[in-house]
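Participant: Build the 3D model from these lines:
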Amino acid sequence: MTERPSWRHARAIAAAAGASAVLPPELIALDRAVGRRIAADLVTPIDLPHFASAAMDGWLVVGDGPWELVTIELPAPGQARAIVTGAHVPAPTDPGVQLAVLRSESGVVEAGVLRSTVADEPRPGHHIRLPATEAERGELLIAAGTRLNPAHVALAAATGTDALAVQAAPTVALVFTGDEVIESGLPTAGRVRDSFGVQFPALIGMLGGRVVGASRVPDHHDETVAALRDARADVIVTTGGTGGSSADHVRAALLALGARLLVDGVAMRPGGPTRIAELPDGRLVVALPGNPLAAMVAAITLVEPLIAGLAGREPIPPRVMRGPAVEGRAGSTVLAPYSEVDGRAVVATWRGAAMLRGLAGATGILVVPPEGVREGEGAESLPVPWLVAPHSAVEN
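Facilitator: Got it, this is the predicted structure:
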């Protein structure tokens, strides 16, 4: 077996594998667009607002008061009509005539005549929203690559847009392996509770993918081959079966299907047995270890750049965190869950390959090089996706 690539190299391979098969954007209705990344600039085809309107309930008044109440659309000078917030304010035929809106609470009507009860109201143009005060036609409103929030979607609707082109959400099929796994109740000796099926669909969504299927297979070669062969998705993510024992069949199953191993293990702890492969038909496979922490840190740090590449975006960039000294491991990158306290990393106590307690309370994953990190020295880190969820809210 060839030397395992470094974590950094494996991450670059994952990103490149996705980018080599980038998926086209999807056109989706506005009510499904929140949380997705817009694929092209949104330029408004109209002024915002596109017509003059009342900003208050009250009366549209023309010229100086008092004003005679009328019901016509455009009163003459010295006249007024009732108006509600958002109603159209017509342009005066004489540009020298001033229009305004007198608020309901600032006027009184007696014998069909409206008078202002406030000395300085209304001023010319008062409480009238003019066209193009928010944006002019042709102005950029949302830049390509922006993750859409509810206000973005509402803004798009205001421009008359019904659907938006968004970056693809790669489809993901999950294949869980393991004879020892039970799905409910208390595990007996030799059995373990399933820790993947209950959370991996949500985790994949946070990483930018969309889970379209999940299956469970026993530790058996033929059934593992069948599960990988039959999974219909852009990406197949497996858990377990990546070791070298007689119960581990994922690597052999990939080779039996003619897969090309892009990453055949990674020089990292935990998660070293992680593999990335490409099937002959172009589907990508990320085979994660069976230990819970190992699988999750591998997914967060290696599945995310692969999905990002498929979607046509850059992976989440690491940032530098400072903290206490952390011992390295010769020849391997150590991935350590940590909590951020006063701008410094506090590495979790519980970070064994099978432990989830440290990750559950973590704000990020510290990337510790083989030589370790000295006290106060900076180290790269990646956020846990449930705190930032940069690509989540993808419809499932």
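
Participant: From now on I want contacts and neighbour counts done on CA atoms only, so please keep to that.
Facilitator: Will do.

Participant: Pull out the buried positions in the helix or strand encompassing Ala336.
Facilitator: Taking DSSP states H and E as the criterion, the element that holds Ala336 is strand 333-341. For strand 333-341, a neighbour-count test (16 or more other CA atoms under 10 Å) marks Thr333, Val334, Leu335, Ala336, Pro337, Tyr338, Ser339 as buried.

Participant: Is Ala226 located within a strand, as I assumed?
Facilitator: No. Per DSSP: H, G, I helix; E, B strand; the rest coil, Ala226 lies outside any strand segment and is helix.

Participant: Which residue, other than its chain neighbours, is closest to Leu359?
Facilitator: Excluding its sequence neighbours, the residue lying closest to Leu359 (CA to CA, 6 or more residues apart in numbering) is Pro337, at 5.4 Å.

Participant: which residues in the stretch 101-250 of the chain form strands?
Facilitator: 107-110, 113-116, 128-129, 140-142, 163-166, 171-177, 181-182, 192-193, 210-217, 235-239 (DSSP state E, counting those that start in this stretch).

Participant: one more to put side by side:
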Amino acid sequence: MFTFFKVKKVAEVLEEITKFPMLPEESLGLKEALGRYLAKDILAKEDLPPFSRATMDGYAVYARDTFGARESEPVILKIKGEIAMGEVPSFSLASGEAARIATGGMLPEGADAVVMLEYTEEEKGIIEVKRPVAPYENVIFKGEDFEKGTIVFPAGIKITPAVIGVLSGLGITQVEVGQRPKVGILSTGDELVLPEKELPLGKIRDINSYTLYSASLESGAIPTLYGIVPDVKEKLFVKVEKAIQENDVLLISGGSSVGTRDFTLEAISRLPEAELICHGVAVKPGKPTILGQVGSKAIFGLPGQVASALLIFYIMVRPLLLHMQGAKGEHLFLRKIMAYAARNIPSTPGREDYVRVKLSFSEKGVIALPILKKSGLISSMAEAHGFLRIPENSEGIYEGELAEVFLLP
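Facilitator: Below you'll find the predicted structure:
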């Protein structure tokens, strides 16, 4: 049997999370890869763009020829030819020459800029340039995005639409990504009923299972609901044993505090290879959180209060799920900004406080207004834009003071 109250700090738990093994890799086509995490560095196998090209309709020129041009004294250049889209120029430019070019057209040798069409006037094979251009103006050069052989994206980043655009531009249509973790979710408690059932007096509907299911799905995992387990020791153990065999991570909501009917810790301890990482985290809300390891798999005992359970999910469970998929560094965590506190927010030294906040904007910057509701009220999470973090050794945040805010997905 485990020892109770193996309390850890948030940073210590996050360090333990990164020790869990990542899931195996799989190869996906670009159309299936959105939202996944690269398992390997991506190298550019060619330059992007593959040639220097115009970004405006106009005339390809040697920029130095246009210096001093103005409406009253235009520069006169001879038109050497025209460059059609998708064609390789059959000529080069000498000083004093220009070539018609469309957006996306390949720059001829000798040109280093493009004069926009509206700043020119053409007549009988010559153009008047009425405004100068600087070298490289209105041009994207060969390899300006990515040079052949360089690392385009490192392993561990999330594949976004822009990333897919780059990969397709480089002719890369298959990528190696980490597999999605399977997450089992079950709720404990005699007071719970399924959301679709009639609600007898004294009972409450199971909110946590569906909340955690959605949060897991949003984190790239494959969640499965295992229903409600009554406060019966053997029934809980049987369900836990089945769920951990079928999943990479198990989330048990409720039953994580000390009490005669709280059997989560005992159920975990009976599993082969079980190891307790923490029983309690120095955080508010969510102190009675449990984290155990069974071989390569993780079991979280989450608080029964829905806001506490969801907070712990975002600051601990979500990083684990992303780590298992291959995410690294800043990609493991919620995006963070700095915001000014709208009022004094007291705290108790010795723990990290995460306060649900609404965000607004002022001339000063982003303003964080605390949502002062109890952790059992789901409305506080539905209204929140993020969590304001109060460090463990602080007595609070003063009105007008800058503080870290983690933005909800």
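
Participant: Aligned against structure 2, show me the partner of the residue nearest to Leu359 of structure 1.
Facilitator: For Pro337 of structure 1, the aligned position in structure 2 is Arg356, judged by TM-score structural alignment.

Participant: check contacts around its match.
Facilitator: Each residue near Arg356 of structure 2 by CA atoms under 8 Å, 6 or more residues apart in numbering is listed here: Pro370, Ile371, Leu372, Ser380, Met381, Ala384, His385, Gly386, Phe387, Leu388.

Participant: before we move on, the earlier item: export the strands of the stretch 101-250 of structure 1 to TSV and tack on mean neighbour count and distance to Leu257 of structure 1?
Facilitator: Formatted as TSV, the strands of the stretch 101-250 of structure 1 follow (neighbours: other CA atoms under 10 Å; distance: least, CA to CA, whole Å):
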stretch	mean neighbour count	distance to Leu257 of structure 1
strand 107-110	12	81
strand 113-116	18	83
strand 128-129	22	65
strand 140-142	16	44
strand 163-166	21	33
strand 171-177	25	16
strand 181-182	16	26
strand 192-193	16	30
strand 210-217	19	17
strand 235-239	26	14
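
Participant: quick one: which of the ones you listed is nearest Ala287 of structure 1?
Facilitator: strand 235-239 (4.7 Å; CA to CA).

Participant: what comes into contact with that closest one?
Facilitator: 170-177, 196, 228, 283-290, 295.

Participant: what's the spacing between Leu140 of structure 1 and Thr133 of structure 1?
Facilitator: Going from Leu140 of structure 1 to Thr133 of structure 1 by CA to CA, to the nearest Å gives 14 Å.

Participant: In contact with the closest residue to Pro272 of structure 2 other than its chain neighbours, which residues are there?
Facilitator: Leaving aside its sequence neighbours, Pro272 of structure 2 sits nearest to Val294 (CA to CA, 6+ apart; 7.0 Å). Taking CA under 8 Å, 6+ apart, we find Val294 of structure 2 in contact with Leu271, Pro272, Glu273, Ala274, Glu275.

Participant: Of these, select the buried ones using a PyMOL command.
Facilitator: Buried subset of these, written as a PyMOL selection, criterion 16+ other CA under 10 Å:
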select buried, resi 271+274+275
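
Participant: Could you dump the contacts of Val294 of structure 2 into CSV and include secondary structure and distance to Asn344 of structure 2?
Facilitator: Shown next, in CSV, are the contacts of Val294 of structure 2 (DSSP: H, G, I helix; E, B strand; the rest coil; distance: CA to CA, whole Å):
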residue, secondary structure, distance to Asn344 of structure 2
Leu271, coil, 46
Pro272, coil, 48
Glu273, coil, 47
Ala274, strand, 43
Glu275, strand, 41
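
Participant: between the contacts of Val294 of structure 2, which is nearest Glu196 of structure 2?
Facilitator: Leu271 (32.4 Å).

Participant: Aligned counterpart of that closest one in structure 1, please.
Facilitator: By TM-score structural alignment, Leu271 of structure 2 lines up with Leu257.

Participant: Its match contacts Val225, doesn't it?
Facilitator: Yes. At 7.2 Å, Leu257 of structure 1 counts as touching Val225 under the criterion of CA atoms under 8 Å.
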